[in-house]
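Enquirer: missing the sequence, but the structure's below:
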């Protein structure tokens, strides 16, 4: 029996300990990672990476606008991130006459830097472990709802204790499915201004065709600056604000990269599910992701018909289209990768071994039903997952699936209020309407909504759809075009002017009977609905998943574990590492790409592969300046084997001295299963070589003053 227990313990699924896998907490670098990192080429102490009392690398890394990463690269608060991370702000600041998205932009001086409406960066101050404190408030007999309430109450106390009277934002987060808890202290800066961006033909070169692909030739970067009060504290936008003097900023290396060079990345990875059970992978591959892909592609196709006809419309919808397109290809890549690598089957084998361990006498009371409970959850929610993804696809691409409900709730309160209250509510309501309708193009909105309603009504058939959609579909044979056109014509939400007229003469009955409001309310009610059966399934699943992770760690106590990504600051380390030779890449070794390969892809006037004439001319003259590789070529992108995911976009790639060598912007489609399982052979991070970034700024754009404020290491 002892031999059997030992065998099962050693063979249970654990997260491997390869040095290039893992998204690690900075506070544990000394204990868990520093020695491995030194062997691979790190020359910094752990204190130089993460310190509470002294400046360190972590002080130069920011979360950019909530969804990306960026880095501070000058003593005057200069921020570097991806072009696709700055895309929203660049599009917002652009007009058909001054189209910075299309043509690029570089501020000639600080006064010329541009302020978007809303853009922020978040600095990480410190973190600490509060696992014992929070788990001490929980008892085995608690329901999941009681447990959640207790965690929230204690978290609120911890957050209040550490925010220093509102100076900091504090967040308590759960890890390892509720087995550990840590709090994070942040400081937010909201005056962030655009410094510069390359033309879209450089920043998005390759478009959807090259997205998630290697070899890659994309200058995916943009630059901003953080402003603050003269004392360095956060401040709302003001002409009196000054560039932030950061605690730390990154020096920039022109030395270039070679295969097997040490490379580490710090950033804010969004979401991984490395502990996901086999049933969850199977559900995603067969039910959830196909619906996501189909709905996203439909929305993109309907938008693009109109975007291709008008520069103004294209500009207004560029950000939404790019966001949908990115995840459309991502989800299809995950379907293909998870299927090809038989990830669900691999996970199931590990779960079968765990189940044997869990049902041994010493473990059965606590862990014996874990796998059965998880499998029951997935079997009963597969069709719901398909339905939910068709519904979410509609909400993501069809503005009027959600907008009437969102605005309508405010209109309801306004209608029922007295005259004095209405006068107070009116400015905010009007501002919300103006902002919501500022860039809408109704032909797109009608086409997308009608098409998505048809897809939802005909494909989400294994689970009850929204009742009003069902009623309408039964009447019109699921052809929603005429209904949508009539609804827009009659609805107060059909235009900003109609809403303005309603505000002058509010009528509860008119709002109640409004077709777009009825439809939107139906969809959002369905989206938020949860039956008693589903509530119990969710609670049982939550507990079983927590026990699965606890049990697997208990069975393998000597392994090194990192928690799933959840938009908290992490470090990943590895090396510059090639993929097998690819005839599409002119580079001698397939870990980098060159401008020669970029120009070879050039297609004049093509939406994805056009290039500025100036770039072609400079390439032909080999006008690379100090930024060329010592072998003479102009580098563009390179590969590392770091472990990243969405949210790491814009993360700095650093050498062993903590110098900036590149900016992470993508992964390779062959390893698209990486959010669920790390592939040590295929997983790659695609990075913009910092030398190409500087060449674009200095030589191509003539913005040498931007480079001059950086600390350049030659």
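Expert: In hand now; what should we look at? For clarity, every value in this text was computed on a predicted model and none was experimentally measured.

Enquirer: contacts, neighbours, all on C-alpha from now
Expert: OK.

Enquirer: residue ranges of the helices in the stretch 451-600 of the chain, please?
Expert: 467-476, 481-490, 496-504, 508-513, 515-528, 532-555, 595-600 (DSSP state H, counting those that start in this stretch).

Enquirer: I'd like the ones you listed laid out as TSV, including mean neighbour count.
Expert: Listed next are the helices of the stretch 451-600 of the chain as TSV, based on neighbours: other CA atoms under 10 Å:
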stretch	mean neighbour count
helix 467-476	15
helix 481-490	16
helix 496-504	15
helix 508-513	13
helix 515-528	20
helix 532-555	17
helix 595-600	19
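
Enquirer: Go through the ones you listed and name the closest to residue 80.
Expert: Among those, helix 595-600 comes nearest to residue 80, with 21.5 Å by CA to CA.

Enquirer: on contacts alone, who are the packing partners of the closest one?
Expert: Applying 3 or more CA pairs under 8 Å, 6 or more residues apart in numbering; DSSP states H and E, one finds that helix 595-600 makes contact with helix 613-620.

Enquirer: what's the neighbour count on the closest residue to residue 479 other than its chain neighbours?
Expert: Spatial nearest neighbour of residue 479, excluding adjacent residues (CA to CA, 6 or more residues apart in numbering): residue 454 at 6.2 Å. Burial measure for residue 454: 18 neighbouring residues, criterion other CA atoms under 10 Å.

Enquirer: another one to put next to it:
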């Protein structure tokens, strides 16, 4: 679960203990793009024999979901991912009376598979280098003119490539902090249906206590199916299902879409993360977590409503704790400083290179005081505006889309350019349940935190609140809004600014009224933070390529990557375990009391389950948030599991890979097969997977 506001601070790679990624990557380190994967190094490290054809097949079987990763596992559109990656779909299809989170979603036929609102599935079909065009677009420009010129050029490239083809998505992706730009061409499926999901207690056994830890005993898996023209899509490129027990020490590859890393940030940039960004985010998330827990305790209905958002928030909060621990670790930061000093000395030793790139470290250092000052306002008024309220998000999208569509595509905010307008519309019109009580809780929290952080006397706070309290304003906006009805949203979208101005919906009018202060902070951020950061980072990328060539991988950007490692445990202080857990371990861990209560269906099938069957396993692969659902495949290209977690020590992976402590946590196909056969009796899916 990456955040757009943190992505703006992202860099490209470091490798904390194994060698920092301003330097060439070593061993299993690296979230590699498919057009620069180190085949020879991987084969030498793992003893495998993969080739370009193998890579192409893996790429075409890999799937990107909204915020997660996945992979095809049959020729008829069946997709493997995590249960937590479809939790929002499960919640959207459920009601307090029929909760699939409690019972599992168990369709017996394809006709019973239900569409996941707003979900899309994308397959990367081609990669084209557009670096020259993108860098030329910003040449000689500064401030907001620089960012807007780059955004406009990306929109033109995307529009030229896809030209309104709704079955494709074209996306210009920045790599190496602007050192490269690639056009990714995706095959896009907008009809994605749920084919199987276990109950929440099966996928989250151990709850937050076990999150980011090992041993784990979670069947965090689910199956989706992509449809085309109302029928299951034909997907000839898929991962063959291997239901056998995994072997310790064997090679494993993970193909997925890691969200955001900050490995190429300078030390000065990391200090801003440590001192400003993470503390604010952690304090905000901590209070919201407390509010949602209290909200859920008020009634059974509230507990149902809060379950999915609370799970995601606890995950985010715990990840932040792990990252802060890395940034205050003197040894970790000393290694980072040594790597940066080495990089700078290599650049300084090449007079021509030093003259070409200037001093981007100093340029980035100069940005930090401004960024520290602007971040709270940017986070509260723009990046986190609305506090996660769906109604507010709908209103802001409708208002901004209407305003932006009155401009030429090249002059719009990038999310509303012609090439991206269809995706914005589809997300807006997806039929999701809206719970007024939760909406008010989120809005009230956001308004109160904004007032607290920016202070009562800030004119922007006065613009947000007027003379009302957060409690009264949030109640008024939520109670009077009809934006929960997708037909209302569609009418407003199609009616444009005329319909927006004429609307009496209080949430629409509120979003319209606060455009000036929210757009102003965004413009200020783009001009004073994003533009100079991007320019300096581009210079750093040129220096990095000159010093290290293409042996350095780019930072994670929620674009398709391949990482590899071995199935193995860990033997460092605070993290000692073998590579596997089994159903026998699950029975032993179960106490009958939450969060160690076994799902009733699994408990009922205990006598039919092989106690030695592997449930979860760990691997030395290089992963981060967004890698959830990544298919774990062997050298034969068979799927043997799916990534769903990592350990708490691995959270420093945002800033650097440590081969000793980095461990991805995977659910095995042996466990999924056992569950489908013995627990849920989904025999039709087993036949489709080729399991006898």
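Expert: That came through, no problem. Source: prediction; values computed, not measured.

Enquirer: which one of the helices of the stretch 451-600 of the first structure lies closest to residue 76 of the first structure?
Expert: For the helices of the stretch 451-600 of the first structure, the distance to residue 76 of the first structure is smallest for helix 595-600, at 30.9 Å, taking CA to CA.

Enquirer: quick check: the closest one aligns to which part of the second structure?
Expert: Under TM-score structural alignment, the match for helix 595-600 of the first structure in the second structure covers residues 583-588.

Enquirer: Same list (the helices of the stretch 451-600 of the first structure) but as JSON lines, adding distance to residue 649 of the first structure.
Expert: Output for the helices of the stretch 451-600 of the first structure, formatted as JSON lines (distance: least, CA to CA, whole Å):
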{"stretch": "helix 467-476", "distance to residue 649 of the first structure": "38"}
{"stretch": "helix 481-490", "distance to residue 649 of the first structure": "38"}
{"stretch": "helix 496-504", "distance to residue 649 of the first structure": "36"}
{"stretch": "helix 508-513", "distance to residue 649 of the first structure": "43"}
{"stretch": "helix 515-528", "distance to residue 649 of the first structure": "29"}
{"stretch": "helix 532-555", "distance to residue 649 of the first structure": "28"}
{"stretch": "helix 595-600", "distance to residue 649 of the first structure": "21"}
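
Enquirer: Of all the ones you listed, which one comes closest to residue 272 of the first structure?
Expert: Residue 272 of the first structure lies closest to helix 532-555 among the helices of the stretch 451-600 of the first structure, at 14.6 Å (CA to CA).

Enquirer: now for that closest one, which elements pack on it?
Expert: Under the contact definition 3+ CA pairs under 8 Å, 6+ apart, helix 532-555 of the first structure sits against helix 144-162, helix 364-367, helix 370-397.

Enquirer: Which other helices and strands does the helix or strand that comes right after the last one contact?
Expert: Later in the chain than helix 370-397 of the first structure, the nearest helix or strand by DSSP states H and E is helix 403-416. Using 3+ CA pairs under 8 Å, 6+ apart as the contact criterion, the elements in contact with helix 403-416 of the first structure are helix 419-437, helix 508-513, helix 515-528.

Enquirer: okay, the angle between the first one and helix 496-504?
Expert: Pointing back at helix 419-437 of the first structure there. 170 degrees (axes from the mean of the first three to the mean of the last three CA atoms, to 10 degrees).

Enquirer: And the counterpart of residue 263 of the first structure in the second structure, how close does it get to residue 568 of the second structure?
Expert: Aligned by TM-score structural alignment, residue 263 of the first structure pairs with residue 252 of the second structure. Look at residue 252 of the second structure and residue 568 of the second structure: by CA to CA, to the nearest Å, they are 10 Å apart.

Enquirer: Give the residues shared as contacts by these two.
Expert: Here residue 252 of the second structure and residue 568 have residue 619 as joint contacts, going by CA atoms under 8 Å, 6 or more residues apart in numbering.

Enquirer: Stretch 147-157 of the first structure against the second structure, how far on average?
Expert: With mean CA distance after the TM-score superposition for the first structure, stretch 147-157 of the first structure departs from the second structure by a mean of 5.3 Å once superposed.

Enquirer: Skip ahead from the top helix by length along the second structure and say which helix or strand is next.
Expert: In the second structure, with assignment by DSSP state H, the single longest helix is helix 300-327. Using DSSP H and E, the helix or strand that follows helix 300-327 of the second structure in sequence is helix 330-348.

Enquirer: Give me the mean distance between that next one and the first structure.
Expert: Superposing on the first structure and averaging over aligned pairs (mean CA distance after the TM-score superposition for the first structure), helix 330-348 of the second structure comes out at 4.3 Å.

Enquirer: what packs against that helix?
Expert: helix 267-272, helix 300-327, helix 351-357, helix 531-548.

Enquirer: For the second one, buried residues please.
Expert: To tie it back to what came earlier, the one meant is helix 300-327 of the second structure. 302-311, 313-327 (16 or more other CA atoms under 10 Å).

Enquirer: just to revisit the earlier point, what's the mean deviation for the host helix or strand of the match of residue 263 of the first structure versus the first structure?
Expert: Under the criterion of DSSP H and E, residue 252 of the second structure resides in strand 251-256. Mean deviation of strand 251-256 of the second structure relative to the first structure after superposition (mean CA distance after the TM-score superposition for the first structure): 0.7 Å.

Enquirer: From the contact counts, what lies against that strand?
Expert: Judged by 3+ CA pairs under 8 Å, 6+ apart, strand 251-256 of the second structure is in contact with strand 62-65, strand 68-72, strand 561-566, strand 631-633.

Enquirer: can you tell which of those is closest to residue 498 of the second structure?
Expert: Nearest to residue 498 of the second structure, of those and by CA to CA, is strand 62-65 at 34.5 Å.

Enquirer: Residues contacting the closest one, please?
Expert: When contacts are defined by CA under 8 Å, 6+ apart, strand 62-65 of the second structure is touched by residues 69-72, 79, 119-124, 238, 255-257, 560, 631.
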